[in-house]
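Below: sequence and its predicted model.
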Amino acid sequence: MTPFHAKYYSYDLTRQHAANDVGRLSQSLFDASVDLNPHQIEAALFALRSPISKGVLLADEVGLGKTIEAGIVLCQLWSERKRRLLVICPASLRKQWAIELEEKFNLPSVVLDARTWRDAVKLGKSPLSQKAIVVLSYNYANRIRDELKAIAWDLVVIDEAHKLRNAYRESNKIGQGIRWATEDSRKLLLTATPLQNSLLELYGLSTLIDEHIFGDVNAFRSQYTNAGGDLEGLRQRLGGFCRRTLRNQVTEYIRYTERRAITRPFRPTDDEHKLYEAVTAFLMRESSYAIPRRQRHLTELILRKLLASSSMAIAGTLETMKQRLETLRDEKVKDDPEFTELLVSEEDMEDDLLDEILDIDPPEAETETENQPPTIDRKLLNQEIAELANLANWAKSIGTDTKTRTLLNALDIGFEQMAATDAQRKALIFTESKRTQTYLKQFLEANGYAGEVVEFSGTNNSSEATAIYQQWLLANRDTGRITGSRDIDIRAALIEHFRNQATILIATEAAAEGVNIQFCSLVINYDLPWNPQRVEQRIGRCHRYGQLHDVVVINFLNERNDADRRVLELLTEKFNLFNGVFGASDEVLGSIESGVDFEKRILTIYQQCRTPAEIETAFKALQAELDESIQARMTDTRKLLLENFDEDVHERLKVQLSDAKAQLDKFGKRFWLLTQFMLQDRARFDDQQLIFDLVQSPLQGIATGRYHLISKSAPKPDHNAQSVAESNADYGNFLYRLSHPLGEYVVDHGKIIDTPVAKVVFNISQHRTRLHLVEALRGKFGYLVLTALAIESYQREEYLLFSAIADDSSPLDQETCEKLFSCYAEMAGITSWPDAIEQRLQQDAQRHVKATISQSLEANHKHFNEAREKLEKWADDMVLAAEKALKDTKEQIKILQRQARMATNLDEQHDIQQKILKLEKQQRRQRQEIFQVEDDVIVKRDQLIETLERRLTQKTETKRLFAIEWAVV
């Protein structure tokens, strides 16, 4: 290594490549703690390929890592200092996004909702202008749409985008709000189900990206949805902004295991069943002080979940309800939505329930309702308080219920299955109640599992969790794994404790989000959610990429509850959640618009149906409705439009993987060599382990200690680690990335290292592999300059251009010079060269710069032509819509003229003629409108094209980095 190598490597490691160059992803892939899959690299490149595109839709099937694909894109933009980044997703996925961005890509993020917004404002911060990726729910994004609109976002990621497929309709308020707020920003849409039941869904998704992809909805309908629609033409247009990878295309890269379901029935005692019936009767009352008027259905839903969970869960909730009524005893009865919010947060239930409560706007004034009197009837209120006290005491007296005793048997069965497949003796138990969680931990520890049980919740604020967290902090104080966020770090600590020490993890719904537990292959649904998306999310914590064993899923069934039995049948048969290689298909899950709405439908059955016959009839009706939405009538169309039938798809993915690995190998090697050179007096290096000990820190804030280079090719210890970052931590104390402050120091100082003109001798004989291009130069010498070129057009592109000649005046090409700098070399003193050589190299450099600029211009012209073609088609669509309206009017006139000829009396004839006159007037107006539409569309199209042309204009800057006299020995 020489200072010239250091400067060249420093610029090369951070330069901005052209949009469609695999090298553009080098920095993001190198810094990311994720396994490398070729379809994900290809998808990320597709998302970045056009600098003037307004966005793309990534539609890989479930389980192929769309979040990873989006993460690669976000990571790359972050590394390019484009940091106004926004993620909009369902409420239940917000925390998962934040954690995955942190753990897998080392990217900071902030989840914003009504509370965190208020907290930020109180601290004097601008909530949307933080040095982090902003994560929002759909509802909250719509609520703050004016604030979102005011920011020029570099990228907006919309996850589960199929939920907004009707955003073009005015009735879809949330979709309309998000579409308006982000219309000027580049977007990345993610969905496994871009097409469910209607081609118009594809139109709706396209309008989220860019309103100029297709014309209006009428034009789209007339071209593609009617009989004889041009599906091949639609496929071609989708190809410009939509990419879909199927599981069967990547099976050689990703291995999936099976799911095996076991149902454990239990039969409650008469006392338990009577309590259930008594609480049910209380919940079915039309009028009650105990349940607030607002969010009544949501409150009933929560209480139903807790009633099915455990006697301890419902006992504590009934006590809370009683205390609330006691505080209202002498006050005017108020709508009390905070009570429902309290129930959700106390029991650590799913975020989308809380989100639904928080996103309800407060009423302007209290109003009377027929279900609740406006003033307190003290007698009725006291009766309810007494009744709640009685029910709560009854629930507490149950003690250990039948379902809990059945859990021990379920664990025995599950662990037998684990032993048969050589899987680890680990069990993940899900409950919907924090009270049930605590109760189960105490029960299990008293029945053979003492010291083997750990709890995981949304707050993780128990004394035991805090102790585990403190131990983890102590063990990792020098590893670089501590993020500084208690929420993220304590989750990592608890999962690691479960992996290394505990046998059972009892989790509330918080663990269904953002936690990867592939080392466990036994999932027990102690409480079974009614929401199929939530069930799939739970199982997906263990049954996912990286799972080595078949996953056993155990569900409990109350034999004395017909509704519970039908819910289990529905989830099993209609959604196929528990069996098969992939679990629920994306098509089936995508048919559920809203998990909470679906749960409310089932709640209605529980609330209204009493007899087995009523329950059966209601569930059959719901099942018939699901059959309608799940049926496969769109299957053939979906395949035609969205599936890739290229025979060379596997070969292309192999090439993509090979190219990316080659780039990363070169990237990692150069970063390592640069670090060795820049820190040679401050650190001790181990080339075999890719470890170095920093003895003397170059800057305040950079800790001394052991650093380990992230390497995708180096072997990693197999500890079933939660992430590559955890595996790498076993090698050394600090993960060493390009984005680490030490990495940034090395690169920044490498760029400004002193490089006066000198003689450099390259030693090809010491190179480990054959370099034929360089070997041909052995014994020769010559002169070389390196020029940095930056081009500003649709985006910034940076090039490092070599210009070199040999002693016989023959030129050296770019590839030869690059390979020359992969060889070891030594400086042989400061030198100078004749003016003629300087003049020749200057001329060569200018020609190289001009050629590169022309090449860039040609590539940008291609992007420009694609965009112009899109606008031409949009213009044609808009005119077609006007012409279609005129054609429809003509057809109506013809029909009426036939009817007029067949009219039997003058009155009928007169009525028809009046209709014809009205339509003929409309026809004349439509003919005039066609010309007007054509004129307006052409003006709009030309304005858009002119804007693109202005952006195409290039600005360039060049800078000589160094000049050397070279020789090869």
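Arrived safely, thanks for sending. Residues are numbered from 1 along each chain as shown.

use CA for all of it now, contacts and neighbours both
Will do.

Flag every buried residue along whichever strand in the chain runs longest.
Ranked by residue count, the top strand of the chain under DSSP state E comes out as strand 955-968. For strand 955-968, burial by neighbour count (16 or more other CA atoms under 10 Å) applies to L961, F962, A963, I964, E965, W966, A967, V968.

My guess is the fifth one contacts L784. True?
Yes. Shown here, E965 and L784 form a contact pair, counting by CA atoms under 8 Å, at 6.3 Å.

re the thing from before, could the buried residues of strand 955-968 go into TSV alongside distance to Q533?
Converted to TSV, these look like this (distance: CA to CA, whole Å):
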residue	distance to Q533
L961	56
F962	59
A963	62
I964	63
E965	66
W966	64
A967	65
V968	64
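
Among those, which one sits closest to K131?
L961 (32.1 Å; CA to CA).

residues in contact with that closest one?
The contact partners of L961, by CA atoms under 8 Å, 6 or more residues apart in numbering, come to K7, V785, L786, T787, A788.

now those residues: which count as buried?
K7, V785, L786, T787, A788.

for those, which one is nearest W153?
Of all the buried ones among the contacts of L961, A788 has the smallest distance to W153: 29.1 Å, by CA to CA.

Tell me where the stretch 651-800 of the chain has strands.
Listed in chain order, the strands of the stretch 651-800 of the chain (DSSP state E, counting those that start in this stretch) span 683-686, 691-694, 705-709, 734-736, 758-762, 781-792, 796-806.

Please identify the most buried of the ones you listed.
Most buried of these, by mean neighbour count (mean count of other CA atoms under 10 Å): strand 734-736, with a mean of 24.

elements contacting that one?
Strand 734-736 is packed against strand 705-709, helix 724-729, with contacts defined by 3 or more CA pairs under 8 Å, 6 or more residues apart in numbering; DSSP states H and E.

now that strand, how far from the centre of its chain.
Its chain's C-alpha centre and that of strand 734-736 lie 26 Å apart, by CA atoms, centre = their mean, to the nearest Å.

Ok, stretch 688-702 next?
34 Å.

One more: stretch 852-866?
32 Å.

Buried ones in that stretch, by neighbour count?
Residues of stretch 852-866 classed as buried by neighbour count (16+ other CA under 10 Å): T852, I853, S856, L857, A859, N860, H863, F864, E866.

Other residues contacting that stretch?
Applying CA under 8 Å, 6+ apart, the set of residues contacting stretch 852-866 from outside is S50, P51, I52, I791, S793, Y794, L948, E949, L952, Q954.

How about stretch 868-881?
Defining contact as CA under 8 Å, 6+ apart, one finds that stretch 868-881 is touched by 212-216, 218-220, 222, 930, 933-934, 937-938, 941, 945.

then this one, side by side with the first:
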Amino acid sequence: MLAIDDLYSFGEGVIVQSRSANGITQHLVEFPESNERRWIPYFALRQIKGVKHAYIVGSQSEGNVAERLRLKTLAHALRNWNENTGALSSLEFNPLPHQIHLVHRILNSGSLNWLIADDVGLGKTIETGMLLYALQQRGQAKRILLITPAGLTRQWQEEMYDKFRLGDFQIYGHHFQIHEPREWKMHDHVIASIDKLKQESHLELLLQADAWDLVVFDEAHRLSRRQYGLHYDTSERFNLALSLRKSEKARSILLLTATPHQGMQDKFISLLELLRPDRKNEFALLSLKPVLLHDMVIRNYKADVTDSEGNFVFHGKSTIALEVPVNQQSIDFDQSLQDYLRKGYQAGKNKGYSGNAIGFVMTVYRKLAASSVAAIRRALYRRLSRLENDVLDEIIQSNFVEDERFQGELEEFTVSSNQDNREEFFDGEIELLKLLITRVEQLINHDDKLSRFMDTLLKQLLQDNPNEKILIFSEYRATQEYIKEAITAQFGEDKVVLLHGGLSHDERRDVIGQFDNDAQFLISTEAGGEGINLQRHCHIMVNYDLPWNPMRLVQRIGRLYRYGQQKKVVVLNVNSPGTVDEQIIALMYQRIEQVVSDMAAVQGDEFNEALKDDILGEVSNLLDLEEILEQASAGGIERTEERIKEALERAKNATNLQRDLFKYVSRYNPEDLASELVITTAHQLTFIEGMCKQLNIEIVKRIHDDKVLQLKMPEKVMNELGTRSSTLDITVDRDMARSRKNTVMMDMNASLMQLFIRTACSFSFGGKTASVCARDLSGNSFITANLRWQDIYGRRMKQDFAAFFIQGNRVYQNPKVLGDWLLEEAETSSIIPTKDSNEHWFQLVEREAQKVLNDSTEINVIPDHVDWVSGAWLNNE
């Protein structure tokens, strides 16, 4: 083994070839750590003894070399665990085991062509971010293209920066334009709308860009290709993905969708062909050989998800419906509204295509009326003012135009701000509007829905705990303001905060911060239905209105019903069947609940609430009920009930078919990591404490239940870090780092942590071999190594850190007891076995390491190298 002189150190290497040039001998040195070779003149090298030689001859340095061996072993284990999972990097959250496993599974598969089909709410965006981060740490993904629905481009950009500090992503068409193909070279991290890129002019430009290392398609079920006999009906979105694949502009493709199958086998197979076009003939036999999915599709369910301690993350929820009795004012108003809607829809039909705008307005009015009397009241007043050419009051402005989360607000904004429709939709519209306004004024003075919400619901919720925090959802801003006025009048303005599409990213963050601290009520539109986490301080949610799209309800519940929620989530749905639409919406949710309960019950004795939520997410994602509701006014409630039943039956069958097929995909199983040396925050902390001692860094104080260490650093360490401050507060707890200013999160990106890793892994640190006192370890020895695989082009594809534990003539890989031993400071022993024993044990380990390399060989992954890290002899006395 050889090492470059410390001044320009490339680390340790092996001479594989020599030559002479101008009288100077040069050696071609292979460096396993960086997977590169360099010609180095002989005088820049110095000879060292590697682990194998030192272990066999029984070499051991002076001092507590056992502790240095422990720290060196930990340094390699920490670095490798982070490279394989991204779990120890600069993340703004604590990754769950299923997320760590997913990243580990994909990175170690030798292929990035995967379909991530995790259940709704399990964090496909987070998993993708972890994967991208890990790939960048490995240097394996320079050019990345994220293709998303138009309304989610900004959300993806925010998530990548907020959670992973991946701040280089720019949105195509928003942050930059491409006028000539060469301009693509300036953009390596791009987010783009799928509906923009599918257009011929944009696609042509995209296909002239340099190849992307990874292309990610979010909501991949939108890539639709159906097969009819020998012919395909291909959507433009699918053609976009296919063009990238065929032109070899996408070296790898990652597809994200919770519903990849949707009961359509041909469409599902088309997605698989995008991932692996070389296996097209095999996919034709998928029904007979579903095991093909194991190395291409990964799916996790809420029912299976646990935290790092093995506890189920989802503790259950209860859903309660609060029905408000119908009063005479509601009946009178609904009769007039139904009359208005029928005439409006008919007027739209009479005008043909140009009448679609009228139908849109009628549908929005129906949704507003189902939301609150205040929402429909505002819309009716504005419509009448427009027809009578009055000056319109200033309307609420928003910046939500291209975000799917704010569909309701966009509808409300559109019908309120349209200045062009100054003609009656039908004869007599003005008179009918005036009648409606008269009746809506009578109704607002007898709004039993708001009264029951304030006087009954809130009163009961706050009876036991007057300070209980409550999350309230409504789809529309007018309803939101209406609820706020009522709550403010009773509880005070400082108790209420609003979340909606008109807020900037920073303003949203401030609102959430206020709710986490002093505010008691958060009233949110769908702006809070995705992308925010409120589970730490709240477990009660009230739906003042129920969304027409059932997936919106699933997403709302996901704000509280997620990892970190310590209480049972309570969901209360306020239902006032004063209109036909409200009756139909209530009926729809009742039918969904019944179907989901029936499907969950047949799963057997292991049925639990989390399983029920898995199925609810699947069924809701497969349902398209908005069209049914939009047509309900023409068909009546009986026909609408039939159509809901038919749609649910189709969704049920599709869900069952998908579940049967997905028995063969990859999924999280705690046993899958049984052969891994699993690294936890406890290993991080013990490594930090040990390295502080080695580098003479004083731990002055431990505060906040030992979660924060206050350090005093010597001048040498200060110089290494380039800082003038000798004091530093550190933690391995992400929540503590977020809440406490000037406290450094000691993840793998922290400068001090990098110094610790670099120091412990260096040759001069020592610790390659040692005899250790190991009373809790019954065995002879253990040897650790980095196992590496490459692709057919010699590029590194995979690396695992392995600890081989020797007992007699048997070798065990990564036993849990060894992981436990690494948590405590090690003590050196003076007893070293004979050379013959050492040589025998090392041969056993070499054979086992080679076996591991060979067993993990795949078509794209072949064995590369074993780099020995440390070897220890165990003294059990």
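Perfect, I can see it now. Keep in mind that what you see is a predicted model, and the values were worked out from it rather than measured.

Let me see the TM-score of these two.
After superposition, the two chains reach a TM-score (TM-score structural alignment, normalised by the length of the second structure) of 0.67; 749 aligned residues with a CA RMSD of 6.0 Å.

In helices only, show me the contacts of stretch 852-866 of the first structure.
Those of the contacts of stretch 852-866 of the first structure mapping onto helices are L948, E949, L952, per DSSP state H.

out of the residues you listed, who's nearest K751 of the first structure?
Using CA to CA, those come closest to K751 of the first structure at L952, 29.6 Å.

How many neighbouring residues does that closest one have?
By other CA atoms under 10 Å, the residues close to L952 of the first structure number 19.

What of K302 of the second structure?
Other residues within reach of K302 of the second structure, judged by other CA under 10 Å, total 23.

quick one on the thing from earlier: most widely separated two among the contacts of L961 of the first structure?
Maximum pairwise distance among these (CA to CA): 12.5 Å, between K7 and V785.

ok, and the nearest residue to Y276 of the first structure once chain neighbours are set aside, which helix or strand is that part of?
Ranked by CA to CA, 6 or more residues apart in numbering and with sequence neighbours excluded, the top spatial neighbour of Y276 of the first structure is L307, at 7.1 Å. L307 of the first structure is located in helix 296-309, with elements delineated by DSSP states H and E.

Which elements pack onto that helix?
By 3+ CA pairs under 8 Å, 6+ apart, helix 296-309 of the first structure packs against helix 270-283, helix 311-327, helix 337-347, helix 595-608.

rerun at 6 Å
helix 311-327 (3 or more CA pairs under 6 Å, 6 or more residues apart in numbering; DSSP states H and E).

What are the buried residues along the helix it packs on?
Buried residues in helix 311-327 of the first structure (16+ other CA under 10 Å): 311-325.

Now do it against helix 337-347, angle only.
Per axes from the mean of the first three to the mean of the last three CA atoms, to 10 degrees, the angle that helix 311-327 of the first structure makes with helix 337-347 is 150 degrees.

what are the ranges of the strands in the stretch 501-650 of the second structure?
Per DSSP E, counting those that start in this stretch, the stretch 501-650 of the second structure carries strands over the ranges 521-524, 540-543, 569-575.

Looking at the ones you listed, which is nearest to L433 of the second structure?
strand 569-575 (25.5 Å).

sorry, back to before: what's the mean deviation for the helix holding L307 of the first structure versus the second structure?
Compared with the second structure after fitting, helix 296-309 of the first structure has a mean deviation of 4.3 Å; criterion: mean CA distance after the TM-score superposition for the first structure.

ok so, going back, indicate which one of the strands of the stretch 651-800 of the first structure is closest to Q295 of the first structure.
Closest approach to Q295 of the first structure among those is made by strand 734-736 (48.1 Å; CA to CA).

Emit the ChimeraX select command for whichever of the contacts of stretch 868-881 of the first structure are buried.
To isolate the buried members of the contacts of stretch 868-881 of the first structure in ChimeraX, using 16+ other CA under 10 Å:
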select :212,213,214,215,216,218,219,220,222,930,933,934,937,938,941,945
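
ok, back up a step: looking at the buried residues of strand 955-968 of the first structure, which is nearest D487 of the first structure?
L961 (45.7 Å).

Okay, the closest one and F802 of the first structure: tell me how far apart.
Using CA to CA, to the nearest Å, L961 of the first structure is found at 10 Å from F802 of the first structure.

Now the common contact residues for those two.
L786 (CA atoms under 6 Å, 6 or more residues apart in numbering).

could the strands of the stretch 651-800 of the first structure go into JSON lines alongside distance to D646 of the first structure?
As requested, the strands of the stretch 651-800 of the first structure are exported to JSON lines (distance: least, CA to CA, whole Å):
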{"stretch": "strand 683-686", "distance to D646 of the first structure": "46"}
{"stretch": "strand 691-694", "distance to D646 of the first structure": "44"}
{"stretch": "strand 705-709", "distance to D646 of the first structure": "38"}
{"stretch": "strand 734-736", "distance to D646 of the first structure": "40"}
{"stretch": "strand 758-762", "distance to D646 of the first structure": "46"}
{"stretch": "strand 781-792", "distance to D646 of the first structure": "35"}
{"stretch": "strand 796-806", "distance to D646 of the first structure": "31"}
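
re the thing from before, wait, which of the contacts of stretch 868-881 of the first structure is closest to E496 of the first structure?
Distances from E496 of the first structure to those, taken by CA to CA, are shortest for I213, at 47.6 Å.

Can you find the partner of that closest one in the second structure?
Counting by TM-score structural alignment, I213 of the first structure lines up with R279 in the second structure.

nearest residue to that match other than its sequence neighbours?
In space, R279 of the second structure is closest to E273, 7.1 Å off (CA to CA, 6+ apart).

OK, contacts around A519 of the second structure?
K495, V496.

which residue in the first structure lines up with it?
The alignment partner of A519 of the second structure in the first structure, by TM-score structural alignment, is A502.

do you know how far its match is from F241 of the first structure?
Separation of A502 of the first structure from F241 of the first structure (CA to CA): 47 Å.

And for E346 of the first structure?
44 Å.

Kindly report the same for I895 of the first structure.
41 Å.

Ok, A161 of the first structure next?
Distance of A161 of the first structure to F241 of the first structure, given as CA to CA: 14 Å.

Of those two, give the one with the bigger neighbour count.
Neighbour totals were compared for A161 of the first structure and F241, and A161 leads with 24 against 21 (other CA under 10 Å).
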